[in-house]
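Chemist: After the sequence you'll find the predicted model.
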Amino acid sequence: MFIKHITLISILTLSVFACKEDKKPIKQTDISFKKEGELSIFKLVDSTSLKIDIEIADTDFDIQTGLMYRDSMKKNQGMLFVFDDETERYFYMKNTKIALDLVYINGAKKIVSFQKNAKPFDETSLPSNEPAKYVLEVNAGLTDEWSLTVGDSISYSE
């Protein structure tokens, strides 16, 4: 009986190790930018404007996923989150690999606040502090480089 138990334990141990060795690393699918529209930002101070290509997040899945798992984004690209209502928004950087600036925009399409240089993978809440209907995510540092301010406005087309 003792030998049968040792044999059974040996077989189970070998099968566990065999299963572990057979596992192959799972390769994540690359998620690339898909242009779904263009967004213009109109500066209040000097009436200049700039344009970027955007992906639009307007479904529950797209809103919840956002820019998670992306390795990079070009300077002329961003993601625009479009919500049905205007309320205070809270974002975070879970599973987001790239540092971002978040631009909170109200229903009148005017910038109401920013969260700059949001750190990758940080789950700290990033509130809008004002009611917002839209949120634009761009690479960290661009809101300063573009000298965006509260009161600047946007328009976009799909």
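Modeler: Here it is on my side, so go on.

Chemist: C-alpha only now, for contacts and for neighbours.
Modeler: Will do.

Chemist: tally of neighbours for T124?
Modeler: Here the count is done by other CA atoms under 10 Å, and T124 has 13 residues near it.

Chemist: hold the first one in mind and look at this next one:
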Amino acid sequence: MAFAGSGGRLGRRLLLGAPFALAAGAALAQNSGDIQFQRSSLLIETGGRELKFDIELALNDTERARGLMFREKLGPYDGMLFDFYQEAPVSFWMKNTLIPLDMLFIAADGTIRSIHSNAVPHSTDPIPSKFPVRAVLEINGGSARMLGIKPGDKVKHPIFGNG
């Protein structure tokens, strides 16, 4: 999935997806074309345990525009973290995204505010955050439910000042 905007960047409603497309540099990501996504890891605290995910970071408009578009697979504990640097309402879509994804909408303090499960590949329907968020984590569709991840759980990563 990629990020798409309605004219401005932050402070206005942000859309994520492909053709409105707006979606740093360590390792070359699989199937990411010429974009090199910085890699990191994060923890999700849920149900008294911590789940570790290896992630790619989408930190600028170009990276957010590409997102996970054109990927044919994603590892079971892999994902992409879209950082918007400040809280704002955001929305994503699935154009040019080949696999179903769960989207975890995360507040500035790392709290998961909402989850959209099993986003439909190739759909151009908007998927709004429902609340202003700092970041969005995309993981394999169905993983949040399978792993017991829910709103109110905490994401630990340096962008939230807790990782």
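Modeler: Done, it's in. For clarity, every value in this text was computed on a predicted model and none was experimentally measured.

Chemist: For the second structure, just list every one of the helices.
Modeler: 61-66, 143-147 (DSSP state H).

Chemist: Touching the last one from outside, list them.
Modeler: The set of residues that contact helix 143-147 of the second structure without belonging to it, under CA atoms under 8 Å, 6 or more residues apart in numbering, is P76, D102, S117, K150.

Chemist: okay, the helices of the second structure in a markdown table with mean neighbour count and distance to T97 of the second structure next?
Modeler: Converted to a markdown table, these look like this (neighbours: other CA atoms under 10 Å; distance: least, CA to CA, whole Å):
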| stretch | mean neighbour count | distance to T97 of the second structure |
| --- | --- | --- |
| helix 61-66 | 22 | 10 |
| helix 143-147 | 14 | 17 |
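
Chemist: Now that we have the contacts of helix 143-147 of the second structure, which of them are buried?
Modeler: D102, S117, K150 (16 or more other CA atoms under 10 Å).

Chemist: Alignment lookup: the last one to the first structure.
Modeler: When the first structure is aligned by TM-score structural alignment, the residue opposite K150 of the second structure is T149.

Chemist: Grab the nearest non-local neighbour of that match.
Modeler: Distance criterion CA to CA, 6 or more residues apart in numbering; nearest residue to T149 of the first structure, sequence neighbours excluded, is I111 at 7.2 Å.

Chemist: Roughly how far does the one you found sit from M68 of the first structure?
Modeler: Taking CA to CA, to the nearest Å as the measure, I111 of the first structure falls 23 Å from M68 of the first structure.

Chemist: So between these two, which is more surrounded?
Modeler: I111 (24 against 17).

Chemist: How about the contacts made by that one?
Modeler: Applying CA under 8 Å, 6+ apart, the residues near I111 of the first structure are V103, Y104, I105, T149, V150, G151, D152, S153, I154.

Chemist: residue contacts, the residue minimising distance to the centre of the first structure?
Modeler: The centre of the first structure sits closest to L67, judged by CA atoms, centre = their mean, with a distance of 2.7 Å. Neighbour list for L67 of the first structure: M79, T96 [criterion: CA under 8 Å, 6+ apart].
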